[in-house]
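Peer 1: got a predicted model here, sequence first, then my questions.
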Amino acid sequence: MQTKPFRIGTRGSPLALAQAHEARDRLMAAHGLPAEMFEIVVLSTMGDRITDRSLAQIGGKGLFTQEIEDLLLSGGLDIAVHSSKDMPTKLPDGLFLSAYLPREDPRDAFIGRTAPTLMDLPKGAVVGSSSLRRQALIRRLRPDIEVVIFRGQVDTRLRKLAEGQVDATLLAFAGLKRLGKDHVPTELLDPEGFPPAPAQGAICIESRVGDERINTLLAAVDHAETHEAVTCERAFLEALDGSCRTPIAGYAVSEGGALRFTGMILTPDGSLHYRITAEGRSSEAEKIGRQAGEDIRGQAGPDFFASWV
C-alpha cells in the first residue's frame, strides 16, 4: 500500500501548474485519494530560462522536458505532467506517454489590440508569435503583415501586447481556458483554415516503462479518444521528423471507433503548403498518422523539405 505521496513533476508556469493540478484532481477522484497523497514538484527547464530566442534557435521541444525526465528516470518523480504539444516525438529510453486527459478546445486564439481578427489587421501590422507553424500560417493568409518572435508565459505575452509591442498575438485557446482567460481572445481561428499543432490542447502524463504500479494508477484517468487522436498526430509528426524547426499542423478526431485526420505542411514563409486527410479505425491511429506523413512527404518532394534546413 502506498504511504508516501506520489510525486508529480511539472514546470513552474501558471499554465503548467494548472495542468498538474488537473491531473492530480483527476487521480484523486478516480482512486478516492486525498490531496496529501500527491506532491507537486516544480522544476525549471532550459526552455523556461531562455526566453529571448525561438525554440528552433536553442534546440527544440526537448528543452521543456529534459530536467523533468532526468528526475523521472532516476526515480525522484513518479510521473510527469506536460503539454502534449511540447513533447518531442522521441522520448528517452525507459519513458513513455502513458495517459492523456480529455482534450480541451484545440483551436488557436487570436488576440488583437488594433483589430479584432487576423484578416482585419491593417497592412504592415506586427503580429508576435514564437511558433513556426503559426508564423507560416499567418504569412500564408496575410503576407502583407510582419511576424516577430514573441516568447514568454501567457501573462508576459499579454502584457507585451497591452504595452503596444505588437498589434496582435496568438495563443492556444486551451491554455487560456485552463487559466480562466477564455474571455481574452478576439477571434477563434477555424481549424480548417488555421489548423492547430499536433497534440494541441491535450495534457499528457509521462511515466516509466514497466512501472506497473504507477501505470495502473494512471490507466484510470486515460481518455481513450484523446489518446488515439494524439497518437495519430504524433505519428504524423514523427514521420516528417517534426520538431520546432518545422511548420507542421495536424488534427485528429476519434469518435465511435472511427478516426479522421487532417494534416498540413508549409514552407516557413507560408508561400507553399500541402494538405492531407486520412481516416480509418481508431485502433490503427498510429498507422494512419504515419502513413499520412509518408504520403504528404511524397507529394511535397525532397526540395520542399530543403527549405527547413
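Peer 2: Yes, it's here.
Peer 1: every contact and neighbour count from this point should use C-alpha atoms.
Peer 2: Will do.
Peer 1: next one: Trp36 from Pro5, what distance?
Peer 2: Let me fix one detail, which is that residue 36 is Glu and not Trp. 7 Å (CA to CA, to the nearest Å).
Peer 1: what is the neighbour count of the residue lying closest to Pro14 once chain neighbours are set aside?
Peer 2: Of all residues not flanking Pro14 in the chain, Leu179 sits nearest, at 7.5 Å (CA to CA, 6 or more residues apart in numbering). Neighbour count of Leu179, defined by other CA atoms under 10 Å: 17.
Peer 1: distance of Leu179 from Phe305?
Peer 2: Applying CA to CA to Leu179 and Phe305 gives a distance of 37 Å.
Peer 1: cool, and Ala136?
Peer 2: 14 Å.
Peer 1: have a look at these two and say which one is more surrounded.
Peer 2: Neighbour count, other CA under 10 Å: between Ala136 and Phe305, Ala136 has more, with 25 against 15.
Peer 1: which other residues reach the host helix or strand of the more buried one?
Peer 2: In this assignment (DSSP states H and E), Ala136 forms part of helix 132-141. For helix 132-141, contacts defined as CA atoms under 8 Å, 6 or more residues apart in numbering pick out 119, 129, 145, 147, 170, 194, 197, 244-249, 266-272.
Peer 1: in strands, which of these fall?
Peer 2: 147, 170, 248-249, 266 (DSSP state E).
Peer 1: please compare the first structure with the one that follows:
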Amino acid sequence: MQSPTEASSASLAATIGTRGSPLALAQAHEVRRRLAAAHGVTEDSFPIREIKTSGDAIQDRPLYEAGGKGLFTKEIEQALLAGRIDLAVHSAKDVPTFLPDGLSLSSWLPREDPRDVFISFKAGSLSELPAGASVGSSSPRRRALIAKLRPDLKLVSIRGNVETRLRKLENGEADATILALAGLKRLGLQDKATAILDPHEFLPAAGQGAIAIETRRDDERINTLVAAIDDKDTEAAVAAERGFLALLDGSCRTPIAAHAIVDGERLRFRGLIVSPDGREAYETAREGVRSDAAMLGADAARELRERAGEKFFTMFAGA
C-alpha cells in the first residue's frame, strides 16, 4: 500500500520530452528543477526523455531548405499527442506559429536575456571586421541583418548546436559568428561572447531567450502542474511576438525580428522585416496594455505587410 507521500508524488509525476542537444537538455533540467521546487517533490518525479528530431538529423543544409520551422518540434509533438511524454520543453523561437490540434503552449519560464552576441577571435565587434571577412550563420534573420549592417562581409552557412558552431569558428570555418546570449548563459559559456549586440541595431528573433512548455490542451492534471511555474511577463511578451509572426507567415525562410518588453501592465513592442540581401527593411513599434499583447503584435504585422507590399513576401520563394 502506498503511503500518502508516495501517492502524492505519483500524482505529480510527469515525463518531460526534449531534444537531446546540450542546450535543450539544460532547458529541460531547468523546467524539472522548477517543477520539483514548486510542488515539493524530488526531481526524479519528472523523468526526461530525449527525442531525436528532423532538425537534429539535418546537418548538411540550412533548415529553411528542408521545410523550415517545425523541424525541431514535430517528433516531440507526435510523442506528446501519443502520450509517450506528458509535456514538451522547447526554445520558443523554434516553435511554429500554428500548433497541431490538441496542443497548446501552456506555460513559460522567466525569459533569459534575448540579445544576440558577436563571437570572433579576429575582431572585437561586427563593425571592426575587415571587408571581405566571413561570418557564419544559417539563420535568415541574422544573415539579413548582417547584410544590412555590413554588406561588404561574406556570409557562410554554419549549422549545429552551440558547441559545434564554436568549434567550427575555432577551426577557421568563419571569421565570426552570431549566437543567442541566452543559450550561452544556460550552458555556462557566456564568456565566449566577444560583444553583445545592441537590440536596437540587431533585433532578436521572436521568442528568443524564452522556454516554452507545450502540453495536451485537455490534460487538466498536467496543465495544472505546469501552471505553477508559469511566468506571466514572458507569456505576454511572446504572445505579442508570435502575434506578429502569425500575420507575416513567419517561416524559417523569412527574415523577421520581433521583441516585446513588459513593464507592469504596459507592453512595448518592436517588429522588423528584412529582405534576404539586407537592402530593404521595414520596422514599426507599438505600445499598449499587456492584455492586448497578441493584438498589438498582429496590428504591427498588418502595418508592415501593407507598407512592404505582397511582392516583398514572394521574394523568399527563391531566396
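Peer 2: Alright, I've got the coordinates. Keep in mind that this is a model prediction, so the values were computed, not measured.
Peer 1: circling back to that earlier point, whereabouts in structure 2 does the helix holding Ala136 of structure 1 align?
Peer 2: Taken onto structure 2 by TM-score structural alignment, helix 132-141 of structure 1 occupies residues 140-149 there.
Peer 1: likewise stretch 229-249 of structure 1?
Peer 2: Going by TM-score structural alignment: stretch 229-249 of structure 1 matches residues 237-257.
Peer 1: circling back: and the match of helix 132-141 of structure 1, how far from structure 1 on average?
Peer 2: Following the fit onto structure 1, the mean deviation recorded for stretch 140-149 of structure 2 is 0.2 Å by mean CA distance after the TM-score superposition for structure 1.
Peer 1: quick one: buried residues of that stretch?
Peer 2: By 16 or more other CA atoms under 10 Å, the buried positions in stretch 140-149 of structure 2 come out as 140-148.
Peer 1: coming back round to it: and the contacts of helix 132-141 of structure 1, which of them are buried?
Peer 2: Neighbour-count burial (16+ other CA under 10 Å) is assigned, among those, to 129, 145, 147, 170, 194, 197, 244-249, 266-270.
Peer 1: corresponding residue for Leu63 of structure 2 in structure 1?
Peer 2: Leu63 of structure 2 maps onto Leu55 in structure 1, by TM-score structural alignment.
Peer 1: residue contacts, that match?
Peer 2: 47, 61, 130, 244-245.
Peer 1: from Leu97 of structure 1, how far off is it?
Peer 2: For Leu55 of structure 1 relative to Leu97 of structure 1 (CA to CA), the value is 22 Å.
Peer 1: now the helices for the stretch 151-300 of structure 1?
Peer 2: When assigned using DSSP state H, counting those that start in this stretch, the helices of the stretch 151-300 of structure 1 occupy the ranges 154-162, 173-178, 212-219, 224-239, 285-300.
Peer 1: nearest to Met87 of structure 1, out of those?
Peer 2: helix 224-239 (9.2 Å; CA to CA).
Peer 1: gap between the equivalent of Asn223 of structure 2 over in structure 1 and Ser98 of structure 1?
Peer 2: Superposed on structure 1 with TM-score structural alignment, Asn223 of structure 2 falls opposite Asn215. The span separating Asn215 of structure 1 from Ser98 of structure 1 equals 7 Å under the rule CA to CA.
Peer 1: skipping its backbone neighbours, what lies nearest the residue nearest the centre of structure 1 in space?
Peer 2: What sits nearest the mean C-alpha location of structure 1, by CA atoms, centre = their mean, is Lys85, with 2.0 Å. Nearest residue to Lys85 of structure 1 in three dimensions, chain neighbours excluded: Ala199, at 4.8 Å (CA to CA, 6+ apart).
Peer 1: contact partners for that neighbour?
Peer 2: 84-85, 230, 233-234, 250-251.
Peer 1: again, only this time at 6 Å
Peer 2: By CA atoms under 6 Å, 6 or more residues apart in numbering, the contact set of Ala199 of structure 1 is 84-85, 230.
Peer 1: and what of Val253 of structure 1?
Peer 2: Val253 of structure 1 makes contacts with 229, 259-260, as judged by CA under 6 Å, 6+ apart.
Peer 1: which of those lies closest to Val309 of structure 1?
Peer 2: Ala229 (28.7 Å).
Peer 1: please report the distance of the closest one from Ser282 of structure 1.
Peer 2: From Ala229 of structure 1 over to Ser282 of structure 1 (counting by CA to CA), the distance is 8 Å.
Peer 1: please apply the same query to Tyr100 of structure 1.
Peer 2: From Tyr100 of structure 1 across to Ser282 of structure 1, the span is 15 Å (CA to CA).
Peer 1: what is the corresponding segment of structure 2 for stretch 154-166 of structure 1?
Peer 2: Under TM-score structural alignment, the alignment places stretch 154-166 of structure 1 onto residues 162-174 of structure 2.
Peer 1: contact partners of that stretch?
Peer 2: Contacts of stretch 162-174 of structure 2 (CA under 6 Å, 6+ apart): 134-136.
Peer 1: can you check stretch 282-290 of structure 2 too?
Peer 2: Under the criterion CA under 6 Å, 6+ apart, residues 265-273 lie in contact with stretch 282-290 of structure 2.
Peer 1: list the buried residues for it?
Peer 2: 283, 285-287, 290.
Peer 1: which helix or strand contains the equivalent of Leu97 of structure 1 over in structure 2?
Peer 2: Aligned by TM-score structural alignment, Leu97 of structure 1 pairs with Leu105 of structure 2. In this structure, Leu105 of structure 2 sits in strand 103-108 according to DSSP H and E.
Peer 1: now tell me what touches that strand from outside.
Peer 2: The contact list for strand 103-108 of structure 2, computed with CA under 6 Å, 6+ apart, reads 211-217, 230-231.
Peer 1: 7 Å instead, please
Peer 2: With contacts defined as CA atoms under 7 Å, 6 or more residues apart in numbering, strand 103-108 of structure 2 is touched by 211-217, 223, 226-227, 230-231, 234-235.
Peer 1: how much does that strand deviate in direction from helix 220-227?
Peer 2: Interaxial angle, strand 103-108 of structure 2 versus helix 220-227 (axes from the mean of the first three to the mean of the last three CA atoms, to 10 degrees): 30 degrees.
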